[in-house]
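Participant: what follows is a predicted protein model with its sequence.
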Amino acid sequence: MTVLAIDIGGTKFAAALAEPDGTLRARCEVPVGGDPSAVLHTLLDRFPADAVGAVGIGSAGPLDLGAGTVSPVNIPAWRGFPLVAEVEGRLPGRPVRLAGDAQCMALGEWWRGGTGHDSLLGVVVSTGIGGGLVLDGRPYFGPAGNAGFLGHVVVDPTGDPCGCGATGCLETIASGPSMVRRALARGWAPGSVPPDARALADAARAGDPLALAVFAEAAAALGAVIADAATLLDLRHTVIGGGLAAAADLLLDPIRRTLTARRPATLSPVTVSATALRRDAGLYGAAALAVLPT
């Protein structure tokens, strides 16, 4: 059965047809821009209904799996958006399964990324920060679908306000936009290039002390939250995905150092790696929702 896999993030929507073995084809991607509901329907229009047997969706959250709704922090227009009903309306009769985008990333890495681990934590570091869990070979979503929502774990109670309404969340320190904002506030000058996370990473690689400091702080915050999650759930493997996985050379070693410093010596070490599936990890996970008996 061919399925439609959809990956919904804060700045882009992606979709692809997927075969039962995980082969992706007819992949497309569109920026969110304007009305995200219109963008969703534009994306669905690219796939003929008779080619789709089922649908798997990974979406930024929070989610309410029972209601089939999403409330992405970085898409304010979608508070309580009935995503499942919207897709079912366009593809009647097709089963539709929903999970968080980071949960899909973790599931995709477990299914097609060659990790060799039955349990892992997936962390998406991009416009926002999300987390997903595979435990003993099965995805763990939680009652409402928000298990692993690491971006909104508070790491600095006196820190910056977060779009979720809390203060000092991990996302205010380690997401791409937050890192850029923090660097600019300290006087970082990107020159003629756009002031985005890619430019900040390039500056760090070139030795810019402000950029290096911001990356070090982000990695320390990520490492602290990963260490706590690993201790709580007895996890031994973490995969980092999302747009900032491209800056793995700047993030992974500092994350590992933080893990070593924070983990009790009597517990098993935690490995940290960048996604093997890169930008398609979430699509593979969304496909797995529809293909596998999860």
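Facilitator: Nice, I can see it.

Participant: could you use CA atoms for every contact and neighbour count after this?
Facilitator: Will do.

Participant: so what secondary structure elements neighbour whichever strand or helix holds residue 86?
Facilitator: Here residue 86 is covered by helix 83-90, with elements defined by DSSP states H and E. Judged by 3 or more Cα pairs under 8 Å, 6 or more residues apart in numbering; DSSP states H and E, helix 83-90 is in contact with strand 69-70, strand 96-100.

Participant: ok, now how distant is the residue nearest the centre of the chain from residue 150?
Facilitator: Closest residue to the average C-alpha location of the chain: residue 124 at 3.1 Å, with Cα atoms, centre = their mean. Separation of residue 124 from residue 150 (Cα to Cα, to the nearest Å): 9 Å.

Participant: shouldn't residue 187 be within a strand?
Facilitator: No: assignment of residue 187 by DSSP: H, G, I helix; E, B strand; the rest coil gives coil, placing it outside any strand.

Participant: name the nearest residue to it, ignoring sequence neighbours.
Facilitator: Leaving aside its sequence neighbours, residue 187 sits nearest to residue 210 (Cα to Cα, 6 or more residues apart in numbering; 8.0 Å).

Participant: give me every residue that touches the one you found.
Facilitator: By Cα atoms under 8 Å, 6 or more residues apart in numbering, the contact list for residue 210 reads 183, 186-188, 204.

Participant: ChimeraX command to pick out the buried ones of the residues you listed?
Facilitator: Burial among the contacts of residue 210 is assessed by 16 or more other Cα atoms under 10 Å; the matching ChimeraX selection reads:
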select :183,188,204
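
Participant: so the residue nearest to residue 187: helix, strand or coil?
Facilitator: Applying three-state DSSP: residue 210 is helix.

Participant: thought residue 201 was touching residue 211?
Facilitator: Yes: counting by Cα atoms under 8 Å, residue 211 is a contact partner of residue 201 at 7.1 Å.

Participant: pasting the second one now:
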Amino acid sequence: MSHDRAAVAHDQSLAPRSVLAALDIGGTKIAGGLVGPDGALLHQVQLPTPARDGAGAVLDAVHGVLDRLARHPLWPQARALGIGSAGPVDIARGTVSPVNIPGWRDFPLRDRVAAHPAVAGLPVTLGGDAVAMAAAEHWCGAARGYRNALCVVVSTGVGAGLVLDGAVRPGPTGNAGHLGHITVDLDGRPCSCGSRGCVEGLASGTAIARTAHESGWRPAGPDADASAAGVAAAALAGDPLALRAYDLAARALAAGIAATATLVEIEAAVIGGGVARSGPLFLDPLRRHLAGYAPLPFAARVTVIPALLGTDAGLVGAAALALSPGPDGPAAAGRPTAVAR
């Protein structure tokens, strides 16, 4: 069933003001959605992100998505709006500085969205995209039922969000759980963050492709895929250099998860993102290396499970963040997942 047909099916049973509006903002696309009280994505629209065209052009695209959402019949039932954005973010100030949107530095995104005529009067909550993914998976995905979990996105970069004591814990600025910038190799590659040997520089899709190329791997044919997906295809075909690149990536992520488990005693590590879609190619060595890096009994119990919500997680998670208590959102009885400040 399409999202719009699902919306029609839900329409008769939805209580007034039970819908949540959501924005998912990244360097490639800006998506907007309407989410039901059960976490169902009822409607979505998206526009490409004009990331190289300046701050105003990107904001115009955000407004364009909001204009389209506001024309949907369910928009009047929206009770709050949540935003999941590429980061870094600062939820205390309501600003974002996405690495992949150069024109937005300390950009007051929350206030600019709240000023849109269609949004007037709705509480607006801002969060990082990885924290939104954690909120989504805890609400109605793979982390549902776990009181303590780390939810990781392994894609072009590596991001993560923490669920502790049954609540998403974004931290004071919204960046808690930023696993991608934990150092796991003291003499490793310099990282764009200014450190070196970070998980992101070893485990991301970009890093997997780089590792494979540095080891001498080359895709077959002049037009073959040299990305992490191409490395995955070669690994599945048994190429030893490609297999090694995935193993090294899984090892780096395992070290980061083990460090997190040792610090805060998580029960589960939920793995999503494009790299995780390679399935056992990535997850099997991840589990094997995690067993070696987390031998203490309280850390060794971590279960590694694939994320369930896929590309819907950004919008569903932004909607979950919209129900958070605190200065950025309303306290909501029966909210899907608490977000502690």
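Facilitator: Done, it's in. All figures in this text were calculated on a predicted structure; none of them were measured in a lab.

Participant: circling back to that earlier point, now do the shared contacts for residue 124 and residue 150 of structure 1.
Facilitator: Joint contacts of residue 124 of structure 1 and residue 150 (Cα under 8 Å, 6+ apart) are 130-131.

Participant: residue 308 of structure 2 contacts residue 138, doesn't it?
Facilitator: No: if you go by Cα under 8 Å, residue 308 of structure 2 and residue 138 don't touch, sitting 10.4 Å apart.

Participant: what number of residues lie near residue 195 of structure 2?
Facilitator: 14 (other Cα atoms under 10 Å).

Participant: typo on my end, it should be residue 84 of structure 2
Facilitator: 30.

Participant: map it across to structure 1 for me.
Facilitator: Aligned by TM-score structural alignment, residue 84 of structure 2 pairs with residue 58 of structure 1.

Participant: so its match is in which element?
Facilitator: Using DSSP H and E, residue 58 of structure 1 falls in strand 54-59.

Participant: now the angle from that strand to strand 96-100?
Facilitator: Between strand 54-59 of structure 1 and strand 96-100, the angle comes out at 20 degrees (axes from the mean of the first three to the mean of the last three Cα atoms, to 10 degrees).

Participant: strand 54-59 of structure 1 vs structure 2, mean deviation?
Facilitator: Aligned to structure 2 and superposed, strand 54-59 of structure 1 gives a mean residue distance of 1.3 Å (mean Cα distance after the TM-score superposition for structure 1).

Participant: and the equivalent of residue 227 of structure 1 over in structure 2, how far from residue 269 of structure 2?
Facilitator: Aligning on TM-score structural alignment places residue 227 of structure 1 opposite residue 258 in structure 2. Distance, residue 258 of structure 2 to residue 269 of structure 2, by Cα to Cα: 10 Å.

Participant: what residue in structure 1 is paired with residue 179 of structure 2?
Facilitator: Counting by TM-score structural alignment, the partner of residue 179 of structure 2 is residue 150.

Participant: break down structure 1 into its helices, ranges please.
Facilitator: Secondary structure of structure 1 (DSSP state H): helices located at 36-45, 83-90, 101-112, 171-174, 176-185, 197-205, 209-233, 248-262, 281-291.

Participant: can you redo these as a markdown table with distance to residue 162 of structure 1?
Facilitator: Shown next, in a markdown table, are the helices of structure 1 (distance: least, Cα to Cα, whole Å):
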| stretch | distance to residue 162 of structure 1 |
| --- | --- |
| helix 36-45 | 22 |
| helix 83-90 | 24 |
| helix 101-112 | 19 |
| helix 171-174 | 6 |
| helix 176-185 | 10 |
| helix 197-205 | 18 |
| helix 209-233 | 15 |
| helix 248-262 | 22 |
| helix 281-291 | 24 |
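
Participant: go through the ones you listed and name the closest to residue 16 of structure 1.
Facilitator: Residue 16 of structure 1 lies closest to helix 281-291 among those, at 7.2 Å (Cα to Cα).

Participant: report the angle between the axes of that closest one and strand 96-100?
Facilitator: 140 degrees.

Participant: and helix 281-291 of structure 1, what does it pack onto?
Facilitator: Checking 3+ Cα pairs under 8 Å, 6+ apart, helix 281-291 of structure 1 ends up next to strand 3-8, strand 12-18, strand 54-59, strand 96-100, helix 101-112.

Participant: which one, of these, ends up nearest to residue 67 of structure 1?
Facilitator: strand 96-100 (10.5 Å).

Participant: now do the closest one: which range of structure 2 does it align onto?
Facilitator: Counting by TM-score structural alignment, strand 96-100 of structure 1 corresponds to 124-128 in structure 2.

Participant: what about the matching stretch, distance to the chain center?
Facilitator: 13 Å (Cα atoms, centre = their mean, to the nearest Å).

Participant: that stretch vs structure 1, average distance?
Facilitator: Stretch 124-128 of structure 2 versus its aligned partner: 1.1 Å mean (mean Cα distance after the TM-score superposition for structure 1).

Participant: what sits against the nearest residue to residue 98 of structure 1 once chain neighbours are set aside?
Facilitator: Ranked by Cα to Cα, 6+ apart and with sequence neighbours excluded, the top spatial neighbour of residue 98 of structure 1 is residue 57, at 4.8 Å. Contact partners of residue 57 of structure 1, counting by Cα under 8 Å, 6+ apart, are 5-8, 96-99, 101, 286-287, 289.

Participant: give me the aligned partner of residue 86 of structure 1 over in structure 2.
Facilitator: So residue 86 of structure 1 corresponds to residue 112, using TM-score structural alignment.

Participant: do the same with residue 137 of structure 1
Facilitator: By TM-score structural alignment, residue 137 of structure 1 lines up with residue 166.

Participant: pretty sure that match contacts residue 338?
Facilitator: Yes: between residue 166 of structure 2 and residue 338 there is a contact under Cα under 8 Å: 7.2 Å.

Participant: settle it for me: which of these two has more neighbours?
Facilitator: Per other Cα under 10 Å, whichever of residue 166 of structure 2 and residue 338 has more neighbours is residue 338, with 23 against 18.
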